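J.: Show me how the following folds:
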Amino acid sequence: MVVIKELSLSSHILIPAQPLTPKSFAKFGYVFSADEQIRTAKTSNANQGTAVKLLKVAPVVNNSSHAPSGKLATANWNIFRCTPPKKYIVQKEHDQQVYTGRVLERHPYSTQTFVPMGRDAGEKAFVVICAPNDPNFDDLPLVEKAEAFVCRGDQSVTYAAGTWHAPMVAIGSKGHLDFAVLVHENGVPNEDCQEVVYSPGFEVSFSYS
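T.: This next block holds a predicted model:
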């Protein structure tokens, strides 16, 4: 990855996290949430009649042919073992938590899918933070319009190619949260992952209730 910009924030930014749904996340990518999508997605029978297959809930995109290097990316499954960032989370009133983020990143030519492993279906397991591109500022993230989402253990997200997002924020009392992660990578740092670093950072509020 490459840090392409370091920016100072002149005003306080507090982003209230909302529940993750396919509709709420649509401007940034796609959600896998079988309980919510099984009624609306196109389906078929599978697995010798013991499964319902929800079809094409998210695309897998590899645009590396458009990268300056011309080096094609391969599809890779990685595992991220994420530890809750306790250093950057402050307990407020009741169960209100505030996370301070300092980085937004994007994968310019690839979608990226995060599938959590090892959390209960209804448990609030991780926080996703995304920001739109600012067309008036070199397509850097428009952090003032960032949005945050609290995600359950039975939900996965696919970031659309080029979507600005924070590193994954695992939450909860367990020691770590594993993700299976699908992304296309060509080994060229500036084409695989670009970062913008903020000072003093932006805040995201969330709760477990």
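
J.: Please make it C-alpha for all contacts and neighbour counts, starting now.
T.: Fine.

J.: residues of the biggest strand by length in the chain that come out buried?
T.: Ranked by residue count and defined by DSSP state E, the top strand of the chain is strand 194-206. Buried residues in strand 194-206, counted by 16 or more other CA atoms under 10 Å: Gln194, Glu195, Val196, Val197, Tyr198, Gly201, Phe202, Glu203, Val204, Ser205, Phe206.

J.: Ok, stretch 54-64 next?
T.: Residues of stretch 54-64 classed as buried: Leu54, Ala58, Val60, Asn62, Ser64 (neighbour count, 16+ other CA under 10 Å).

J.: Closest one to Ala26 out of the residues you listed, please.
T.: The nearest member of the buried residues of stretch 54-64 to Ala26, counting by CA to CA, is Ala58 at 10.7 Å.

J.: Can you classify that closest one as helix, strand or coil?
T.: At Ala58, secondary structure determined by DSSP: H, G, I helix; E, B strand; the rest coil is coil.

J.: How far away from the center of its chain is stretch 102-113?
T.: Centre-to-centre, stretch 102-113 and its host chain are 8 Å apart (CA atoms, centre = their mean, to the nearest Å).

J.: do stretch 108-125 as well
T.: Distance, centroid of stretch 108-125 to centroid of chain: 8 Å (CA atoms, centre = their mean).

J.: Could you also give me the structure for this next sequence, so I can compare it with the first?
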Amino acid sequence: MNKLIVEALTKDAFSPFGEVIELDGARGMLVNAGTALSFRDLARVDVGDEGGRTSINFLRASPQAMPLRISALECHPLGSQAFLPLGDLPFMIVVAAPGPFDQKTLRAFVTRGRQGVNYRKGVWHHALICLGAGSEFIVIDRAGEGLNFTEVTLDQSLLVEHSGTP
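T.: Modelled structure (predicted):
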């Protein structure tokens, strides 16, 4: 069985798949008469194809046991999809380049806990993978008409191991 190496999630490494949503390095501006610091435009929500609309969802996910066997990925061809953790527990991301599925483009990342991600439309990704404990997320997604879910089964399952450090 082939193994997939887990990398630390960085903006540069993840850029072919979407944006990392984090405050590290982000510039804030004072708002609300100087009582709050606002960090704006951290990711591009792209959900308008075929009359889509923005949908904000709450997700409570259970942890996955490691090593994890990956056998399928999904993509959303009509809209981006963002996952914003409500805690500081790391989670794992498995992605592949948009377009016709190519297993050679698969990559795995692990967050530092407070990082979120925004998958560009059409990016192949595994379902959410929580590590160690259940986690809660705000998910910004596309709602509306049109087929916005495609799944592919891998020819051969991949084993992903995470020991706590990438």
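
J.: Please state their TM-score.
T.: Superposed pair, TM-score by TM-score structural alignment, normalised by the length of structure 2: 0.89. Supporting alignment: 165 aligned residues with a CA RMSD of 1.8 Å.

J.: how far apart are the longest strand of structure 1 and its match in structure 2?
T.: Compared with structure 2 after fitting, strand 194-206 of structure 1 has a mean deviation of 1.9 Å; criterion: mean CA distance after the TM-score superposition for structure 1.

J.: Farthest from the middle of structure 1: give me that residue.
T.: With distances taken from the mean C-alpha point of structure 1 and given as CA atoms, centre = their mean, the most distant residue is Gln48, at 33.6 Å.

J.: Looking at structure 2, name the residue matched to it.
T.: Correspondence of Gln48 of structure 1 to structure 2, assessed by TM-score structural alignment: Ala33.

J.: Can you find the partner of Asp12 of structure 2 in structure 1?
T.: By TM-score structural alignment, Asp12 of structure 2 lines up with Lys23.

J.: Same question for its match, what's its three-state structure.
T.: Following three-state DSSP, the label given to Lys23 of structure 1 is coil.

J.: Now do it against Leu140 of structure 1, distance only.
T.: Lys23 of structure 1 is 24 Å from Leu140 of structure 1, where distance means CA to CA, to the nearest Å.

J.: so how much does the helix or strand containing Thr54 of structure 2 differ from structure 1 once superposed?
T.: Thr54 of structure 2 belongs to strand 53-61 when assigned by DSSP states H and E. Average distance, strand 53-61 of structure 2 versus aligned residues of structure 1 after superposition (mean CA distance after the TM-score superposition for structure 1): 1.6 Å.

J.: quick one: the next helix or strand after that strand aligns where in structure 1?
T.: Of the helices and strands lying after strand 53-61 of structure 2 in sequence (DSSP H and E), the nearest is strand 68-75. Under TM-score structural alignment, the match for strand 68-75 of structure 2 in structure 1 covers residues 99-106.

J.: contacting residues around that stretch?
T.: Residues outside stretch 99-106 of structure 1 that contact it (CA atoms under 8 Å, 6 or more residues apart in numbering): 88-90, 130, 141, 161-167, 193-205.

J.: circling back to that earlier point, between Lys23 and Leu140 of structure 1, tell me which one has more neighbours.
T.: Neighbour count, other CA atoms under 10 Å: between Lys23 of structure 1 and Leu140, Leu140 has more, with 20 against 10.

J.: middle-most residue in structure 1, spatially?
T.: Val128 (4.8 Å).

J.: Which position in structure 2 pairs with that residue?
T.: Under the alignment (TM-score structural alignment), Val128 of structure 1 pairs with Ile93 in structure 2.

J.: Contacts for whichever strand or helix holds its match next, please.
T.: According to DSSP H and E, Ile93 of structure 2 maps onto strand 91-96. In this structure, residues lying in contact with strand 91-96 of structure 2 by CA under 8 Å, 6+ apart are 17, 102-103, 105-111, 113, 123-126, 128-131.

J.: Report the mean deviation for that strand after fitting onto structure 1.
T.: Superposing on structure 1 and averaging over aligned pairs (mean CA distance after the TM-score superposition for structure 1), strand 91-96 of structure 2 comes out at 0.5 Å.
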